[in-house]
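1. any chance you could fold what I've pasted below:
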Amino acid sequence: MNTRVLLPAADGATRAYTPRGEPLPAPAGGPPLASRTVFAAAHVVADPRADVTPDGPAAVDWDATLAFRRHLWSHGLGVAEAMDTAQRGMGLDWPGAAELIRRSAAEATAAGGRIACGVGTDQLTLPAGLPRVRAAYEEQLALVESVGARAVLMASRALAAAAASPDDYLETYGHLLRQAREPVILHWLGPMFDPALEGYWGSADLDAATDTFLQVIAAHPGKVDGIKVSLLDAGRETALRRRLPQGVRCYTGDDFNYPELIAGDEQGFSHALLGVFDPLGPLAATAVRALDTGDVQKFRELLDPTVALSRHLFQPPTRYYKTGVVLLAWLAGHQSHFTMVGGLQSARSLPHLARAYELADGLGLFPDPALAAARMRSLLTVHGVPQ
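-> Have a look, this model is predicted:
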């Protein structure tokens, strides 16, 4: 039996890697986490047998997609649905996202799981003026509220293109917050995740943008559950967190610095809404349960070693992190194939995927390391790296 995997390097060479023999002990599931509110932004599973084109509507394997969400809920995590991890605007269009929201919300009700769903403007064709931007947001907000999910007001490419000043952001978000039935999560997604969002909140100066962001929150007390910050800057997130009004949560979206931000300091901490918690789900839940008992050291011991994997998955161009996330889901046995909507499985190089496998295996993320190794060998063989 082959007990090693020949991994390719960026220079074209190969090296032998010996996978771990046994997985880590399987974490027990449990009720929702107590000390932090934690959402894993979940990926969608493509239907590999569908006859589709990269620019056509996505074909989703609904059974596998919903089974993965039940996996996350079983460990006490919430699911952040139809976010950028689910390839919103990168393979999944609004009709597909709307169906995903409906199905996942129904599944959350059946499973007793926490769910928040992305509200955006991706049904628009650009350019679009501010009235159409508001109407698009309203359409999506109405759907999310109708299924009983928490709304996440996502950053909008259309708004970034249409807004002429910070006042346009204040007016647009104010309009939406006034009509929201329940408090929402505001999402600030940096341009490393989507270059079209450069200058969001009306300025490329992050200090000025932060002031506008905080103005939106302050003007609508009781309408903002929290903010989700994805700027990959721990210092900036901490400073912003300390300026939030009482009762408004900060959900870290920093896939580079999440252990320190979730652990927090003497002045507070961040909750979490993270794409990397898709592959890290059970381990992340175990770590946060340590925080529930006040054991910060155990939390850091469990989660700090995962940062190397996360930084690898989210390396530039950061928006293609989804490819590594889906690779790990396939290797872990959560789906039967490595195919993505929009053909995005081709967005990362073979050496990049090989390193993701090696780092994940070293962390013990695969319930069946032998299956993961066999699948990685098959992928490498198909791509010209004989095993």
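
2. please make it C-alpha for all contacts and neighbour counts, starting now.
-> Fine.

3. now the helices for this protein?
-> 62-74, 94-111, 130-146, 157-162, 166-179, 206-218, 234-242, 258-263, 281-292, 296-303, 307-313, 321-331, 350-363, 369-382 (DSSP state H).

4. next, the second sequence, to be compared with the first:
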Amino acid sequence: MTSLLLPRSDGGFVEHELAAPGNWPEPDSPLRTRVAYAAAHVVPRTLGENVPGAPADIDWDSTLAYRRRIWSYGLGVAEAMDTAQRGMGVGWAQAAELIRRSAAEARAAGGVIAAGAGTDQLDLAGLPAGRSGLDAVLAAYREQLEVVAGSGATVIVMASRALAAVARSAEDYAEVYGALLDEADAPVILHWLGPMFDPSLTGYWGSEDVAVATETFLEIIRARPDKVNGVKVSLLDAEHEIALRQALPDGVRLYTGDDFNYPELIVGEGADHSDALLGIFAAIYPAASAAIQALDRDDPDSARSILDTTEPLGRHIFEAPTFHYKTGIAFLSWLNGHQPGFSLAGGLHAGRSVPHLAEVLRLADHAGLLLDPDLAAGRMRQFLAVNGVRA
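-> Coordinates of the predicted model:
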């Protein structure tokens, strides 16, 4: 087998022998026991001006091909979420085009798609305070909701930086979300993104006390449970998620967004389990599909074993500062040949160090997720050389 000398964070090196990829068959029928979405990234155009401060220049062929691979494994795609760099290189104009293109691709491929509606077309610096600010937030949400619903995708109501900036109480959140739910033509997914993913969302739902914020969140859902398909919660707190899951009204799903603790949350205990809407699933989609196929066969032990093998990779990719997790997902995509170059919109591929990314390769290999080890080894050698690494 192929071996590599990988750099460590202490300046030393470790020899790593690559293993064969895992056996990841595509399902021959739809997945049944869990609803699972992979929040997919976008591939930038290799020769585009994807530099800090510039709008994303997207490689549409590679971006949509990646989504077709996810659908082929029976998972849904969560489109235009934070993994797709919403507000971090991908603005609303690009996100709207991404949603329309991906939804059309989903129809052609028979894939499931949900997509994020937010308020990122607003200029936070010019946002008025008080009533006018809340009205501006509502108008922005309505514009984006119309695009997502019109595409045929399930609507994900994303957490809003603008609402976090103008809201002064839990009542402000309840008013905005209540209006949006009242107007929704079909049940939506509500998104709670923690400050570890986006510090500007600190104090969402009107309080930095998570217990208080959770009660406001639940009151909004309980007032209109028929309008809520589910909730996507990304707080990286398994105990909180389990308690919230058990408190939700009947019929409202909890889509885990916990990229640290997803194995225990997805497998769960019998009927008490989470569904999934995860950024890490964009990196581990073959294994994620295999785990759910095992659950469909009533084999939770195998499902848990598969997911447990991927958990160290998830914890590493999402380690603090967590908002740079997209770098690891794009790096693994490049190692596996899904994009022509290792890059991200806005220059965010520089968000992690060389030793960090070497560890991404090692942990992905341990999980059987280097689908072509020779290709991955060759690309890793190129990456180390261009970064001046000499063993």
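
5. one step back: in a markdown table: the helices of the first structure, plus mean neighbour count.
-> Rendered in a markdown table, the data for the helices of the first structure read as follows (neighbours: other C-alpha atoms under 10 Å):
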| stretch | mean neighbour count |
| --- | --- |
| helix 62-74 | 20 |
| helix 94-111 | 18 |
| helix 130-146 | 18 |
| helix 157-162 | 22 |
| helix 166-179 | 17 |
| helix 206-218 | 17 |
| helix 234-242 | 16 |
| helix 258-263 | 22 |
| helix 281-292 | 22 |
| helix 296-303 | 17 |
| helix 307-313 | 20 |
| helix 321-331 | 25 |
| helix 350-363 | 20 |
| helix 369-382 | 18 |
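
6. so which of those helices is nearest residue 197 of the first structure?
-> helix 157-162 (5.9 Å; C-alpha to C-alpha).

7. equivalent range in the second structure for that closest one?
-> Following TM-score structural alignment, the partner segment of helix 157-162 of the first structure in the second structure covers residues 161-166.

8. just give the number of residues close to residue 59 of the second structure.
-> The tally of other residues near residue 59 of the second structure (other C-alpha atoms under 10 Å) stands at 17.

9. now do the same for it: its match in the first structure.
-> Using TM-score structural alignment, the partner of residue 59 of the second structure in the first structure is residue 61.

10. for its match, which non-adjacent residue is closest in space?
-> Take residue 61 of the first structure and drop its neighbours on the chain: the residue closest to it by C-alpha to C-alpha, 6 or more residues apart in numbering is residue 47, 4.6 Å away.

11. what's the one you found aligned with over in the second structure?
-> Across the alignment, which pairs residues by TM-score structural alignment, residue 47 of the first structure is matched by residue 45 of the second structure.

12. and residue 76 of the first structure, by the same measure?
-> If you follow residue 76 of the first structure across to the second structure using TM-score structural alignment, you land on residue 74.

13. separation between the residue nearest the centre of the second structure and residue 38 of the second structure?
-> Here the mean C-alpha position of the second structure is nearest to the C-alpha of residue 279 (C-alpha atoms, centre = their mean), at a distance of 2.7 Å. Residue 279 of the second structure sits 6 Å away from residue 38 of the second structure, taking C-alpha to C-alpha, to the nearest Å as the criterion.

14. leaving aside the residues adjacent along the chain, what's closest to the alignment partner in the first structure of the residue nearest to the centre of the second structure?
-> Using TM-score structural alignment, the partner of residue 279 of the second structure in the first structure is residue 275. Nearest in space to residue 275 of the first structure, with sequence neighbours left out and distances taken as C-alpha to C-alpha, 6+ apart, is residue 41 at 4.7 Å.
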